[in-house]
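*Asks:* give me a 3D structure for the following:
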Amino acid sequence: MTTRTLTLEDRISARPGDFRVLTGDRPTGPLHLGHYFGTLRNRVRLQQSGVDLFVIVADYQVLTDRDVAERLRETVDGLILDYLAAGLDPERATIFTHSAVPALNQLVLPFLSLVSVPELQRNPTVKDEIVHSRQSSVSGLMFTYPVHQAADILFCKGNLVPVGQDQLPHVEVTRTVARRFNERYGPVFPVPEALLGAAPLLLGTDGGKMSKSRGNAIALSATADETARLIKGATTDADRHITYDPVGRPGVSGLVQLAALCLDRDPHEVAAEIGDAGAAALKRTVTEAVNGFLAPLRERRAAYEKDPGLVREVLRAGNVRANAIADQTLQEVREAMGTCY
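*Replies:* The predicted model follows:
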């Protein structure tokens, strides 16, 4: 971690009530172990520390890189079940859907007036997302995605945004929007800070980045047998001696890292224990580690799934709170801009 991040962590530890976090996911498919170790685990930590946590299910933003949001309700339901199973508590975290908060989306219009087209064109994260887009041409939603994210963060006056390094340009757009609004109309919004985590880049079963769209991810909702099949088919190499070398042996090292994370151990130690036993022994170790780690999460998820009204109640309560806050923020924006008639 950087010195700045460590200082921020000290401030959170000392005064968690000073911070409001906005984080979330696009419901484009089931959450997987990359999500858990990359973000979910940190969200639960922040929630338990006493930070005011807002988690957005960004259903509108599914359309940034695709033409149609397929099986959306099913995916949203699965997302909420994964959140609950991972430890998010709707009594302490506000879990809500993007489309259910109209006042939030009304903030996008004045926010768009605060950034220029060249500034959006220069955003490296948007450039990368456009390259990997499923659409034949770039939509306005994709192009203005960072401004929509600024509205997501600022509607609740979020002042802390947990992100990876690649998302820093989006947070900078939000900071720019907040500063310019305050300079132009008066102080309404905090200028949020980015909280860089130490989340590992978790590789999938093909040795590439674990991703919903690449078919190489181990979903949190996968059964033990499905998990075993995925790991059995994972990419390794011809060297029988198992080592942890992420650059030289990404496939083998990705599996070692996955086992180490699930066992809360050092990956070099895990690799050394397997030694000359080869890829078959490595895959057995990973399968046992992953299934052992996910067993309690799966058990909780199955219990939640038996309550057919639970997901609707979680979202109803979260949407009510998010709407109340968004309405208040929008009223402040209208007053600041002189658009109250």
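*Asks:* switch to C-alpha atoms for all contacts and neighbour counts from now on
*Replies:* Noted.
*Asks:* ok so residue 54 is a strand residue?
*Replies:* Yes: membership of residue 54 in a strand is supported by DSSP: H, G, I helix; E, B strand; the rest coil.
*Asks:* quick check: end-to-end length of stretch 132-139?
*Replies:* 13 Å (CA to CA, to the nearest Å).
*Asks:* list the contacts of that stretch.
*Replies:* By CA atoms under 8 Å, 6 or more residues apart in numbering, the residues outside stretch 132-139 that reach it are 64-67, 130.
*Asks:* for stretch 109-116, same thing?
*Replies:* Under CA under 8 Å, 6+ apart, the answer for stretch 109-116 is 144, 147, 150-151, 176-177, 180-181.
*Asks:* give me the nearest residue to residue 287, chain neighbours excluded.
*Replies:* Once flanking residues are discounted, residue 287 sits nearest to residue 228: 5.7 Å by CA to CA, 6 or more residues apart in numbering.
*Asks:* pull the number of nearby residues for the one you found.
*Replies:* For residue 228, the count of nearby residues is 19 (other CA atoms under 10 Å).
*Asks:* element containing residue 297?
*Replies:* Residue 297 belongs to helix 278-305 when assigned by DSSP states H and E.
*Asks:* quick one: the residue nearest to residue 287 and residue 292 touch, right?
*Replies:* No: using CA atoms under 8 Å, residue 228 is not in contact with residue 292; the gap is 11.7 Å.
*Asks:* who touches both of those two?
*Replies:* Shared contacts of residue 228 and residue 292, defined by CA under 8 Å, 6+ apart, are absent.
*Asks:* just give me the neighbour total for residue 57.
*Replies:* There are 23 residues near residue 57, going by other CA under 10 Å.
*Asks:* same check on residue 183?
*Replies:* Using other CA under 10 Å, residue 183 has 11 other residues around it.
*Asks:* what helices or strands is the helix or strand harbouring it leaning on?
*Replies:* Taking DSSP H and E as the definition, one finds residue 183 inside helix 168-185. With contacts taken as 3 or more CA pairs under 8 Å, 6 or more residues apart in numbering; DSSP states H and E, helix 168-185 sits against helix 124-131, helix 145-154, strand 193-196.
*Asks:* one more sequence to fold, the one below, so I can look at both together:
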Amino acid sequence: MSTSTSTDALGTSTAQARSAELEQLIRKDPSRFRVLTGDRPTGRLHLGHYFGTLHNRVRLQDLGVETLVLVADYQVLTDRDIAENLKEYVEELVLDYLAIGIDPERSTIFTHSAVPALNQLLLPFLSLVSVSELNRNPTVKDEIAHSRQASVSGLMFTYPVHQAADILFCKADLVPVGQDQLPHLEITRTVARRFNERYAKDRPVFPEPEALLSTAPLLLGTDGGKMSKSRGNAISLSADADETARLLRGAKTDADRRITYDPAHRPEVSSLVLLAALCEETDPLQVAEEIGDGGGAALKRRVTEAVNTRLAPIRARRAEFAADRALVRDVLRSGNARANEIAERTLREVRESMGAAY
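*Replies:* Here you go, the predicted structure:
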């Protein structure tokens, strides 16, 4: 693929334009694409995840795009000294996936640790990038700055290459990402290109995957900061209606009684307005106009009703799946088997290309 995803402003603009082209191609022939996406199991998914990535995964699946969803359990250690409550978090993550509509009959849900051939790709891939290239990755720098570890681990430093193995093991050609993930994807493209040039000029093994940039707007947490599982400011998909109401009653607003949608000057109020609009599938300006002089209390009531209405069927499905934990294990067992088949086939190709098939 000829279009390069760059990390500068011009490159981001190019990636946005290319994403629009890719959306057109997906609608014409979804079966030609394979998507790799996923999450680290560090807690339950929340509304920011839902509107940011999850509903888009379901959309791509429903269009007919082959979709692989990675539960990145090994990568929990990227910025943590230990992986706490890992089994519980993995199961909760799968429950969230099933509840929002990811169908294991049409999408492959699998865990990182269960696919050894995937992780064997890390060694040859590391030989294809330099220390300086990893050192200047802006996303890694940011993650190091916010790391929970006492010191930076080798896994943190090599995370972009590990992510390259996640993407390339299945030869994914599309990766849904936000703009902050473009540097990681560029490393993946570099690894794919260099492997093909060094070992497989006549018969390339890997595609150079392209970014499908998210157009999802940013939702703030109830404290006005970035919505995060670890900050206690998010509304999880598994929260019940009463908990949701309690969290939203404590959401940060401002002193102006007139409700307007002005993200630049009223970020907290505007985020709540936007959340209501997303849940209702309407325009945030219309939501703000309808609340008018009702103030923060009226805004929070509107948002609470909208969120609870939107999440009601998701919560019902989640409760149904949660009553049968054996189903979760079956989903992972089946997905892991499928992912292992793909990974072992790719690893054989890599070994043959490198002259290491004995």
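*Asks:* that older thread, now check structure 2 for the residue matching the residue nearest to residue 287 of structure 1.
*Replies:* In structure 2, the residue equivalent to residue 228 of structure 1 is residue 245, according to TM-score structural alignment.
*Asks:* can I take it that its match is in a strand?
*Replies:* No: assigned with three-state DSSP, residue 245 of structure 2 falls outside any strand and is helix.
*Asks:* now do the contacts for residue 335 of structure 2.
*Replies:* So residue 335 of structure 2 contacts 104, 108-110 (CA under 8 Å, 6+ apart).
*Asks:* residue in structure 1 paired with it?
*Replies:* Using TM-score structural alignment, residue 335 of structure 2 lines up with residue 318 in structure 1.
*Asks:* am I right that residue 193 of structure 2 is in contact with residue 208?
*Replies:* Yes: assessed by CA under 8 Å, residue 193 of structure 2 is found in contact with residue 208 at 6.6 Å.
*Asks:* settle it for me: which of these two has more neighbours?
*Replies:* More crowded of residue 193 of structure 2 and residue 208, by other CA under 10 Å: residue 208, with 24 against 20.
*Asks:* do you know how far the more buried one is from residue 190 of structure 2?
*Replies:* 8 Å.
*Asks:* ok, residue 293 of structure 2 next?
*Replies:* Residue 293 of structure 2 is 54 Å from residue 190 of structure 2, by CA to CA.
*Asks:* between those two, which is the more surrounded one?
*Replies:* More neighbours surround residue 190 than the other of residue 293 of structure 2 and residue 190, with 20 against 15 (other CA under 10 Å).
*Asks:* tell me which residue of structure 1 lines up with the more buried one.
*Replies:* Aligned partner of residue 190 of structure 2 by TM-score structural alignment: residue 176.
*Asks:* ok, now residue 21 of structure 2?
*Replies:* Residue 21 of structure 2 maps onto residue 7 in structure 1, by TM-score structural alignment.
*Asks:* which SS class is that match?
*Replies:* Under the three-state scheme (three-state DSSP), residue 7 of structure 1 adopts helix.
*Asks:* what's the neighbour count on it?
*Replies:* Based on other CA under 10 Å, the number of other residues close to residue 7 of structure 1 is 11.
*Asks:* swap in residue 287 of structure 1?
*Replies:* With other CA under 10 Å as criterion, residue 287 of structure 1 counts 23.
*Asks:* strands along structure 1, start to end?
*Replies:* 20-25, 52-57, 93-97, 160-163, 193-196 (DSSP state E).
*Asks:* would a markdown table of these with distance to residue 223 of structure 1 be doable?
*Replies:* A markdown table is the format used below for the strands of structure 1 (distance: least, CA to CA, whole Å):
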| stretch | distance to residue 223 of structure 1 |
| --- | --- |
| strand 20-25 | 22 |
| strand 52-57 | 24 |
| strand 93-97 | 26 |
| strand 160-163 | 29 |
| strand 193-196 | 32 |
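*Asks:* in the longest helix seen in structure 2, what counts as buried?
*Replies:* Taking DSSP state H as the criterion, structure 2 has its longest helix at helix 325-354. Under the neighbour-count criterion of 16 or more other CA atoms under 10 Å, helix 325-354 of structure 2 has 328, 331-333, 335-336, 338-340, 342-344, 346-347, 349-350, 353 buried.
*Asks:* and residue 157 of structure 2, how far from residue 69 of structure 2?
*Replies:* 23 Å.
*Asks:* ok, residue 184 of structure 2 - contacts?
*Replies:* For residue 184 of structure 2, the contact set (CA under 8 Å, 6+ apart) comprises 137, 139, 160, 163-164.
*Asks:* count of residues packed around residue 2 of structure 1?
*Replies:* For residue 2 of structure 1, using other CA under 10 Å, the count is 10.
*Asks:* skip the chain neighbours and tell me the closest residue to residue 223 of structure 2.
*Replies:* Using CA to CA, 6+ apart, the closest residue to residue 223 of structure 2 is residue 252 (5.4 Å).
*Asks:* so the one you found touches residue 270, yeah?
*Replies:* No: contact criterion CA under 8 Å: residue 252 of structure 2 and residue 270 do not qualify, at 10.9 Å.
*Asks:* ok, the two, which is more surrounded?
*Replies:* Legend: neighbour count by other CA under 10 Å for residue 252 of structure 2 and residue 270, higher for residue 270 (23 against 17).
*Asks:* counterpart of that one over in structure 1?
*Replies:* Checking with TM-score structural alignment, residue 270 of structure 2 has residue 253 as its match.
*Asks:* that match reaches residue 241, doesn't it?
*Replies:* No: using CA under 8 Å, residue 253 of structure 1 makes no contact with residue 241, being 11.8 Å away.
*Asks:* distance of the match of residue 335 of structure 2 from residue 338 of structure 1?
*Replies:* Distance, residue 318 of structure 1 to residue 338 of structure 1, by CA to CA: 30 Å.
*Asks:* that older thread, as TSV, the contacts of stretch 109-116 of structure 1 with distance to residue 39 of structure 1 would be great.
*Replies:* Putting the contacts of stretch 109-116 of structure 1 into TSV (distance: CA to CA, whole Å) gives the following:
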residue	distance to residue 39 of structure 1
144	24
147	22
150	19
151	21
176	24
177	25
180	30
181	30
